[in-house]
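Trainee: sequence first, predicted model second:
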Amino acid sequence: MRQFTEEQTLFRSSYRQFLEEEIKPHMAEWREAGIVDRSAFRKAGERGMLMIWPDEKYGGLGDPDFRWDQIIIEETARAETGEFFATLHSRLVGPYFKNIGNEEQRERFLPKCISGETILAVAMTEPGAGSDLSGMRSTVRDMGDHLILNGSKTYISNGINADVVIVAGKYLAEGASEPANPHAMTLVIVERGMEGFSRGQNLKKMGLPAQDTAEMFFDDVIIPRENVLGTPGMGFIHLMEGLAEERLIAATGYSASARHAFDLTRDFVMERNVFGKKLSQMQNTQFKMAELDSEIDMLQVYVDHLVNLHNQGLLTANAAAKAKLLGSEIQWKMMDEGVQLHGGAGYMDEYSISRMFTGSRINRILAGSSEVMKLIIGRDIFSQNYQSMLN
């Protein structure tokens, strides 16, 4: 049985109601517009549902328990409102201020992030640097009393809406012409309106049409020292420290999305007639659904296990990579079979499974592709740590 507190169970009901009242009714309109309206973040903030973990002095609940965000992620999948990237804002980008920011930065940014007045994004990806960040070409040059940011980023989620963007660039020490090493990076806080900071158009995608994704350009952007996040030159390490949680966030969503797609498909095949009987009575359908049901259940158990480990500070990069790999692959299998079992209806946008199919395709790529996850897991298998664990 899944373990949530009574307070969290009540929160699940409240968050489900919030999505049904304030977000889901607008999704068709926002998909047409290509962007979720900023008011969605403010409404979540007004109800105390945007950020849970920050201390009360900033406006949060001060509870770091990941299960609060697990509920938010699961209910977002259930409501088919995944293009509302509140979790990216709240749990993926926001914690950088907690983990590596200073008190002045937390006091300056967190209250408006919690209220939804300020929307967050993180910019790492470049045309030549996705999973391999060493290929990054953007630079942050130390000028002593300030820094200068140059370069460009692409495929940035919340790219149009974002007011504050955490940007990674190769660190050039004062007077240096080259980075000290390929992984010497610095994270800086770029704010809307800074001179030299501009954005490209809202990019058209295969799926997730209401999720704003954009290019960003930085032309001699002056970064004041107070907008340096963490230690200059240590940005790569700072980024790596957050990847395990990022992949757990992803796996949590994949599991919930797969289960919702399963439920939709189950309902459909119980109503669809083929050769004089319900499709659900066909042995092939029963076998397919039995296999999917088993895999999704096992995925959920593993995700819940990792959430428990994460709350204890024991989540490893290897375990999170396994969850991300299995979650994205099982989700994709469910979406593909779901479309197939829906028949021609599955190809029609009016059916949820069609939108879920195109929306989920990115998940075997973002936050580290399936191939990169296999590389991480494979390296661990042949490491001394793995052998010592077995012994």
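Mentor: Received the coordinates, thanks.
Trainee: alpha carbons only for contacts and neighbour counts from here, please
Mentor: OK.
Trainee: and the closest residue to residue 58 other than its chain neighbours, what element?
Mentor: In space, and not counting its chain neighbours, residue 58 is closest to residue 111: 5.1 Å by CA to CA, 6 or more residues apart in numbering. According to DSSP states H and E, residue 111 maps onto helix 103-115.
Trainee: and here is the other one:
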Amino acid sequence: MKRSIYSQEHEDFRSMIADFITKEVKPHFEQWERDNLVDRDLFRKLGALGVMGFDVPEEYGGSGATSYKYQAVITEESARAAVSFGHFGVSTGIVLPYLLNHASDEQKKRWFPSIATGDTMLCIAMTEPGTGSDLAGIRTTAKLSADGTHYVLNGAKTFITGARNSELCVVVARTSPARADDRRFGLSLLVVATDSEGFEFGRKLEKIGLRSSDTNELSFTDVRVPVENLLGEQDRGFSYLGRNLARERLQIGVGACATATAAIQFAKEYTQQRQVFGTAVASFQNTKFVLAECATEVAALQAMVDQGVELDDAGELTAADAAKIKLFGTEVAGRVIDKCLQLHGGYGYMLEYPIARLYADTRVSRIYGGTSEVMKTIIAKDLGL
């Protein structure tokens, strides 16, 4: 179906990104997958391209207010090429908005110029070994020093994306006890330098997919965090997380749609070339029907995602909207990519074919950013249930 959300400027940007992927990503991507880490210099090259500072004010070297559509284009082109930019999307699309929305003028002057160039990358540490979707149960603590100059951070985090390739980590910590009637009270966001004394990397976790992006365990032992690194107001961190999670879930939905679209194209190309009993697999009725089903589901998903992008640009994307996009998007992507892998036969299980990588990468999308079950809870609450 014809899409109408992109202008010629977006399509020109798409061409630039596709060319960058061809020259700077594809020749190195298999090595990054083996290393479980992209080359750190990739982000500086992206900074030189002008895509690290989306929405960062021009006075700090950024591109100023920018439509999310540009980030969606990057996601689509990466999926089309079956590559990724490591944790670029996490740093730019998920963590940076926290700073854009809540950083003070002094913090913006300190952090934004190097973020825009790609010299400073961002990660966020929410999940803990015993706390996943229940963020109110966070146990990491940040206690204000007696002289009020710094917080002392202690605790542990897990499943943290991109930490080894980041200079700053937004850590969610408890700065005050929870209230009897409000478990969410008392959480704060602290921006912590990853080279701080007491900031330790634990295991680099081995994943079945998304292998070019590092995922880590972190621990904090008496880490001194200047009070000047408190993001927003103390004890109000949970409300900040709630507002920013809508963008994160939209981004996951955009990615799900992009990978499902790419999977259909990979399956179409493979089945047109593959011969069985002297006939192209694409000529069999089953192949045609499976791809027709996939294309129809993805067209419905694309319409939903595009509307979500437009709502985000207008500042009108709600938590329930984002939950619906993530739930439907990730479930559709899982079904479609599985069917497209099946059409590849045994070769679909081989990592030399991009469909295998998409299959492994996509599974976690129904878990991170809030599980499908949590999305259903949010949607049900919006229905008044």
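Mentor: Received it, and whenever you're ready, just let me know what you need. Treat the numbers as computed from the prediction; the structure is a model and nothing was measured.
Trainee: follow-up on the earlier one: and the next helix or strand past the helix holding residue 111 of the first structure?
Mentor: Sequence-wise, the next helix or strand downstream of helix 103-115 of the first structure (DSSP H and E) is strand 120-123.
Trainee: can you tell me what part of the second structure that following strand aligns to?
Mentor: Aligning strand 120-123 of the first structure against the second structure (TM-score structural alignment) gives residues 122-125.
Trainee: which residues does the matching stretch contact?
Mentor: Applying CA atoms under 8 Å, 6 or more residues apart in numbering, the contact partners of stretch 122-125 of the second structure are 90-92, 95-96, 157-158, 160-163, 166-172.
Trainee: the most centrally placed residue in the first structure: what's it in contact with?
Mentor: When CA atoms, centre = their mean is applied to the first structure, the residue found nearest the centroid is residue 88 (4.8 Å). Going by CA under 8 Å, 6+ apart, residue 88 of the first structure touches 120-121.
Trainee: how about it, what's its match in the second structure?
Mentor: Counting by TM-score structural alignment, residue 88 of the first structure lines up with residue 90 in the second structure.
Trainee: and what of residue 258 of the first structure?
Mentor: So residue 258 of the first structure corresponds to residue 260, using TM-score structural alignment.
Trainee: swap in residue 162 of the first structure?
Mentor: With TM-score structural alignment as the criterion, the equivalent of residue 162 of the first structure in the second structure is residue 166.
Trainee: what's the neighbour count on the closest residue to that match other than its chain neighbours?
Mentor: Once flanking residues are discounted, residue 166 of the second structure sits nearest to residue 121: 4.4 Å by CA to CA, 6+ apart. Residue crowding around residue 121 of the second structure was assessed by other CA atoms under 10 Å; the count is 28.
Trainee: sorry, back to before: so how far is residue 253 of the second structure from the match of residue 258 of the first structure?
Mentor: Separation of residue 260 of the second structure from residue 253 of the second structure (CA to CA, to the nearest Å) stands at 11 Å.
Trainee: how far is the helix ranked longest in the second structure from where the chain is centred?
Mentor: Counting residues, the longest helix found in the second structure (DSSP state H) is helix 237-273. Centroid separation between helix 237-273 of the second structure and its chain, computed with CA atoms, centre = their mean, to the nearest Å, is 9 Å.
Trainee: continuing past it, what's the next helix or strand?
Mentor: Using DSSP H and E, the next helix or strand after helix 237-273 of the second structure towards the C-terminus is strand 275-276.
Trainee: so the residue nearest to residue 166 of the second structure versus residue 194 of the second structure, what's the distance?
Mentor: Applying CA to CA, the value for residue 121 of the second structure to residue 194 of the second structure is 10 Å.
Trainee: now list whatever residues contact both of these two.
Mentor: Listed contacts common to residue 121 of the second structure and residue 194 are 166-168; contacts here mean CA under 8 Å, 6+ apart.
Trainee: among those residues, which lie within helices?
Mentor: Using DSSP H, no member of those sits in helices.
Trainee: closest one to residue 266 of the second structure out of those residues, please.
Mentor: Of all those, residue 166 has the smallest distance to residue 266 of the second structure: 33.0 Å, by CA to CA.
Trainee: before we move on, what SS does the aligned partner of residue 355 of the second structure in the first structure have?
Mentor: Using TM-score structural alignment, the equivalent of residue 355 of the second structure in the first structure is residue 353. Residue 353 of the first structure falls in the helix class when you classify it by DSSP: H, G, I helix; E, B strand; the rest coil.
Trainee: residues contacting residue 353 of the first structure?
Mentor: Taking CA under 8 Å, 6+ apart, we find residue 353 of the first structure in contact with 261, 264-265, 335, 338-339, 346.
Trainee: nearest to residue 180 of the first structure among the residues you listed?
Mentor: Checking the contacts of residue 353 of the first structure against residue 180 of the first structure by CA to CA gives residue 335 as the nearest, at 45.1 Å.
Trainee: ok, for that closest one, nearest residue in space, not its chain neighbours?
Mentor: With CA to CA, 6+ apart, the residue lying closest to residue 335 of the first structure is residue 357, at 5.2 Å.
Trainee: so the one you found sits right up against residue 336, yeah?
Mentor: Yes: contact status for residue 357 of the first structure versus residue 336: in contact at 6.8 Å, counting by CA atoms under 8 Å.
Trainee: from the neighbour counts alone, determine which of the two ranks first.
Mentor: residue 357 (23 against 18).
Trainee: measure the closest residue in space to residue 350 of the second structure that isn't next to it in sequence to residue 372 of the second structure for me?
Mentor: Of all residues not flanking residue 350 of the second structure in the chain, residue 356 sits nearest, at 6.1 Å (CA to CA, 6+ apart). For residue 356 of the second structure, the distance to residue 372 of the second structure equals 23 Å [CA to CA].
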